[in-house]
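1. when you get a sec, could you give me coordinates for this:
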Amino acid sequence: MKKIITTQNAPAPIGPYNQAVLSGNTLYASGQIALNPKTGELVLDSIEAETKQVMENIKAVLTAADMTFENIVKTSIFISDMHNFTKINAVYGTYFNEKTAPARETVEVANLPKFVNVEISIIAIKE
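-> Just a heads-up that it's a prediction; the model follows:
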């Protein structure tokens, strides 16, 4: 059985999808970009600020599902410029314990929604 997870503390979907779906113990969260859920504005002051907003949006979805970053088993990071990898990775790394960090791939893409620089999706498991 699947349960739709929603929160006002993360950006509302802008299409026919949900913020996350919980199926059994597994949470599948849609990709998050740096939309501030309170203002609806993109946070693009720096790649670090943009990544932090993405991670805070993920945190809000996890919280709505009664989970934390420790529950994440897989992340997918999409970036528009691989030259930003080190800065994105530095912010991303502050949200995880390196010894229990999830599996991950990072892929450079031609474009992302609203032409942002980074989008991250996650899969988490509640044990």
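2. contacts and neighbour counts: CA atoms only from here.
-> OK.
3. all helices for this protein, in order.
-> 47-64, 85-93 (DSSP state H).
4. so which of the ones you listed comes closest to Gly40?
-> When the helices of the chain are compared by Cα to Cα, helix 47-64 sits nearest Gly40, at 12.0 Å.
5. the closest one: which residues count as buried?
-> 47-48, 50-62, 64 (16 or more other Cα atoms under 10 Å).
6. I figured Leu27 was touching Thr75, is that so?
-> No - in this structure, Leu27 is not within contact of Thr75 by Cα atoms under 8 Å, at 11.8 Å.
7. shared neighbours of these two, anything?
-> Shared contacts of Leu27 and Thr75, defined by Cα atoms under 8 Å, 6 or more residues apart in numbering, are found at Ile123.
8. give me the more crowded residue out of the two.
-> Leu27 (26 against 19; other Cα atoms under 10 Å).
9. now that one. Nearest residue, chain neighbours left out?
-> Closest residue in space to Leu27, ignoring its immediate chain neighbours: Ala124 at 5.0 Å, by Cα to Cα, 6 or more residues apart in numbering.
10. and this one, please, so the two structures can be compared:
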Amino acid sequence: MKRIVDTDDAPAAVGAYSQAATDGSVLFTAGQIPLTPDGELLADEPIDVQTERALENLVAILESEGASVEDVLKVTVFLEDIDDFEAMNETYAGYFEGEPPARSAVEVAALPKGVGVEIEAVASLE
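-> Got it, this is the predicted structure:
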């Protein structure tokens, strides 16, 4: 049975979507952008700062369900500029040490609110 996940430790959804959804065994997060839980947008910050904020949002959602980055199975990273890959990857690697999840990273034409990165994940809750 589908259940919506909502935590005050990550930014509220800015559209017709939920922070995450789960069936109790798998958690699917919405794409997280560099937006603080208080609503401060970090779109003008360097990509490493944007990546860190997006990942902190992701961690908050995971933790609200009793999960951690170790439970993440797959991550998708959307970059406005693929030339930011190296800087994003350096910050990203600090969150997924040891056995990192599968990952895709793609360049897109534009991201919500003019940010440089958006990150979504699928995690196991079992």
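11. what sits against Ala30 of the second structure?
-> Ala30 of the second structure neighbours (Cα under 8 Å, 6+ apart): Tyr17, Ser18, Gln19, Ala20, Glu120, Ala121.
12. picking that back up, need the helices of the first structure in JSON lines (columns: distance to Asn36 of the first structure).
-> JSON lines is the format used below for those (distance: least, Cα to Cα, whole Å):
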{"stretch": "helix 47-64", "distance to Asn36 of the first structure": "7"}
{"stretch": "helix 85-93", "distance to Asn36 of the first structure": "17"}
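13. for Asn9 of the first structure, which of these is the nearest?
-> helix 47-64 (5.6 Å).
14. the closest one vs the second structure, average distance?
-> The superposed helix 47-64 of the first structure is, by mean Cα distance after the TM-score superposition for the first structure, a mean 0.6 Å from where its aligned residues fall in the second structure.
15. just checking, what packs against that helix?
-> strand 26-32, helix 85-93, strand 118-125 (3 or more Cα pairs under 8 Å, 6 or more residues apart in numbering; DSSP states H and E).
16. using JSON lines, lay out those together with distance to Glu105 of the first structure.
-> Below are these laid out as JSON lines (distance: least, Cα to Cα, whole Å):
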{"stretch": "strand 26-32", "distance to Glu105 of the first structure": "13"}
{"stretch": "helix 85-93", "distance to Glu105 of the first structure": "12"}
{"stretch": "strand 118-125", "distance to Glu105 of the first structure": "10"}
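17. out of those, flag the one nearest Arg104 of the first structure.
-> Within those, the stretch nearest Arg104 of the first structure is strand 118-125; the backing value is 9.1 Å (Cα to Cα).
18. perfect, that will be all.
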